[in-house]
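no sequence on this one, just coordinates:
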């Protein structure tokens, strides 16, 4: 038997008798999977660990508090032998052979008729890994392979798209602040399974290079009809591709709902009857300051932080921000999309009581290889932006936490 590899198979044990001999650590590890498989589990053991005893008390297994006796395996479909008595294990293994019951032995795998693979689960898939060389079994190596495969499926680095069961629709995926490693595990997996990706300029562009050749990548910034109509055109593109039966990912920078117009896209899809999944992302409002060494809150310095959009100036009639009230806050103010308006923003805050000496940090291209930090104050920030040629995308942090996070600060 040792000269041939094991034949892998999945056992359907629902309602079928499985006998477990021994209530120790091995049983404690194996019983949950047997219970989840719907097996009718009989545990035969004089004692058991507290966890195993709890399974019996909950009615998940039947426990007979005694040692093994000949005949225990007569009606079994599968057996797990894991007692501390080698003689009992040998007798039970022989009985399993007589009754043609597949049998796992924890003490002597060579004398077993079945081996338990290293298993893991990801999105309805069970990964089971067995060592094919009977003489060179290495449980740690097998488990490491299992872990690598499962992790790859979960984070999308191992591309295994669904085909038969995949449901067409749209996923609004927050790609994070820019570093491709900062997208969520779920976001990366959905991206790996996409047929079409409609990407923002601020999304993690490096991830697009990893997509298979058949994936259609659409640059949302280049969708026609002009700037004013761009959002409507994006909505239409999402709907059209989804109606063609494709799996569509709308890859957005940061989080879809933090100045990302994600709700507008969700509403348009809902009106069109298109199923949509929203995958939150790490917002640049907290991650970019953190990457630059700035905590948006800090004990004894800031007990609050406020995130505002700076895409329109304080004196613009379209602005919905109460700048005078913000000037009175003692916490941290984070401004997104405000590089070209920071001069007027600073003037407004100072005019309503904010100290001109309030520290300001501008973090450009945060979390990417091109990240840089420029420091100023409310009094100097307008000139600093021009002199240092700060360009979007940049996150602006205003408040005393900037000094806490300044290089060399204690």
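On my side now, so go ahead. Everything numeric here is computed off the predicted structure, so don't read it as measured data.

drop to CA atoms for contacts and neighbour counts, all remaining ones
OK.

who are the contact partners of residue 361?
Counting by Cα atoms under 8 Å, 6 or more residues apart in numbering, residue 361 makes contact with 373-377, 396-398, 402.

grab the nearest non-local neighbour of it.
Here the nearest residue to residue 361 in space, its sequence neighbours aside, is residue 375; by Cα to Cα, 6 or more residues apart in numbering that works out to 4.5 Å.

next one: residue 310
Excluding the flanking residues, the one nearest residue 310 by Cα to Cα, 6+ apart is residue 338, at 4.0 Å.

put this next to the first one:
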């Protein structure tokens, strides 16, 4: 098969900056940042990781944060393509992992279509870092046979996840749900998940995972929205739902809990 990449162009590396703690950056990510001549920095990437950049690297902040004004995705892709065609070594620095709700797939497609060589360096996703900060696993032989990473933020014109069906799947297959960008639609999420999951299913809301300002609230599914309001939790937060949280929930919440399943 003929190589369609332009031999005289630079390259682009999509780098996962991890959940926020700069010490969770991978060695491969450090090397990519150190070699870059242009770095396009996502709003959720910790600027502290830029200490690894070369002094003459051009740093461009291209904010992408839910609920706030963001740099258009098409413009970011255009910047990457233009810089690579000028021979630059471009790093697109993203919070978490580029391929977990980081639009990395869209960027790879755009770069390939433009004939630009692209590589991906994975980072620790915030959903994993958030639950790990509580010393709780995502899977457990007794409590969770698997995990679903799901977004609570739908693309304009998309109805978003079917929380009723997700509730059924999580209940039947014993799955942990890790919900990104779900704070705005917490009420819809709570109502949908209660269709098949017990009202007493434990829930954790973790804000600013892995950072010094991290906050968390432990509650139960029927009290999700109530807890978010009472504890003044806000974005960026990860919501984790599942029986893997039973131990930590018993330590943090009241013993009198609803045990029944809400009517579907």
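Here it is on my side, so go on. Computed from a predicted structure; not experimentally measured.

sorry, back to before: what does the residue nearest to residue 310 of structure 1 correspond to in structure 2?
In structure 2, the residue matched to residue 338 of structure 1 (TM-score structural alignment) is residue 182.

same thing with residue 21 of structure 1?
Using TM-score structural alignment as the criterion, residue 21 of structure 1 maps onto no position in structure 2.

check residue 359 of structure 1 too.
Across the two structures, residue 359 of structure 1 finds its equivalent in residue 202 of structure 2, going by TM-score structural alignment.

again, but for residue 201 of structure 1
Residue 201 of structure 1 maps onto residue 43 in structure 2 when the alignment is built from TM-score structural alignment.

may I ask which helix or strand encompasses the nearest residue to its match once chain neighbours are set aside?
Closest residue to residue 43 of structure 2 apart from its sequence neighbours, by Cα to Cα, 6+ apart: residue 63 at 4.2 Å. Following DSSP states H and E, there is no helix or strand that holds residue 63 of structure 2.

and residue 63 of structure 2, how far from residue 44 of structure 2?
In this structure, residue 63 of structure 2 and residue 44 of structure 2 are separated by 8 Å, where distance is defined by Cα to Cα, to the nearest Å.

ok, the spatially most central residue of structure 1 to residue 174 of structure 1 distance?
Against the mean C-alpha coordinate of structure 1, by Cα atoms, centre = their mean, the closest residue is residue 185 at 2.7 Å. As judged by Cα to Cα, residue 185 of structure 1 and residue 174 of structure 1 stand 11 Å apart.

correct me if wrong: residue 34 of structure 1 contacts residue 28.
No. Using Cα atoms under 8 Å, residue 34 of structure 1 makes no contact with residue 28, being 10.7 Å away.

the stretch 251-400 of structure 1: helices as residue ranges?
In the stretch 251-400 of structure 1, the helices defined using DSSP state H, counting those that start in this stretch lie at 262-271, 284-291, 323-328, 342-351, 381-387.

among those helices, which comes closest to residue 119 of structure 1?
helix 284-291 (34.9 Å; Cα to Cα).

how big's the offset between that closest one and structure 2?
Plainly put, helix 284-291 of structure 1 ends up 1.6 Å away from its match in structure 2 on average once the two are laid over each other (mean Cα distance after the TM-score superposition for structure 1).

residue range for that helix in structure 2?
Going by TM-score structural alignment, helix 284-291 of structure 1 lines up with residues 126-133 of structure 2.

who touches that stretch?
Under Cα under 8 Å, 6+ apart, the answer for stretch 126-133 of structure 2 is 18-19, 96, 137-138, 149, 178-180, 206, 209-210, 238, 240.

if we use 7 Å, what do you get?
For stretch 126-133 of structure 2, contacts defined as Cα atoms under 7 Å, 6 or more residues apart in numbering pick out 18-19, 96, 137, 178, 206, 209-210, 238.

quick revisit: state the number of residues packed around the aligned residue in structure 1 for the residue nearest to residue 43 of structure 2.
When the structures are aligned by TM-score structural alignment, the residue of structure 1 matched to residue 63 of structure 2 is residue 221. Applying other Cα atoms under 10 Å, we find 16 residues neighbouring residue 221 of structure 1.

measure the aligned residue in structure 2 for residue 387 of structure 1 to residue 241 of structure 2 for me?
Under the alignment (TM-score structural alignment), residue 387 of structure 1 pairs with residue 230 of structure 2. Using Cα to Cα, one obtains 19 Å as the distance from residue 230 of structure 2 to residue 241 of structure 2.

the more surrounded of those two?
Neighbours per residue (other Cα under 10 Å) separate residue 230 of structure 2 from residue 241, with residue 241 holding more: 26 against 10.

which residues touch the more buried one?
Taking Cα under 7 Å, 6+ apart as the contact definition, residue 241 of structure 2 lies against 176-178, 202-204.

just give me the match in structure 1 for it.
Residue 241 of structure 2 maps onto residue 398 in structure 1, by TM-score structural alignment.

residue 108 of structure 2 too?
Using TM-score structural alignment, residue 108 of structure 2 sits opposite residue 266 in structure 1.

please apply the same query to residue 12 of structure 2.
Using TM-score structural alignment, the equivalent of residue 12 of structure 2 in structure 1 is residue 170.

wait, that match sits on residue 273?
No. Between residue 170 of structure 1 and residue 273 there is no contact under Cα atoms under 7 Å: 11.0 Å.

neighbour-wise, which of the two wins?
residue 170 (27 against 12).

what helix or strand does that one sit in?
Here residue 170 of structure 1 sits within strand 169-174, counting by DSSP H and E.

packing partners of the helix or strand following that strand?
Secondary structure here is assigned by DSSP H and E; on that basis, the next helix or strand after strand 169-174 of structure 1 toward the C-terminus is helix 185-192. Taking 3 or more Cα pairs under 7 Å, 6 or more residues apart in numbering; DSSP states H and E as contact, the helices and strands that helix 185-192 of structure 1 lies on are helix 139-155.

residues in structure 2 aligned with the helix it packs on?
Taking TM-score structural alignment, helix 139-155 of structure 1 hits no residues over in structure 2.
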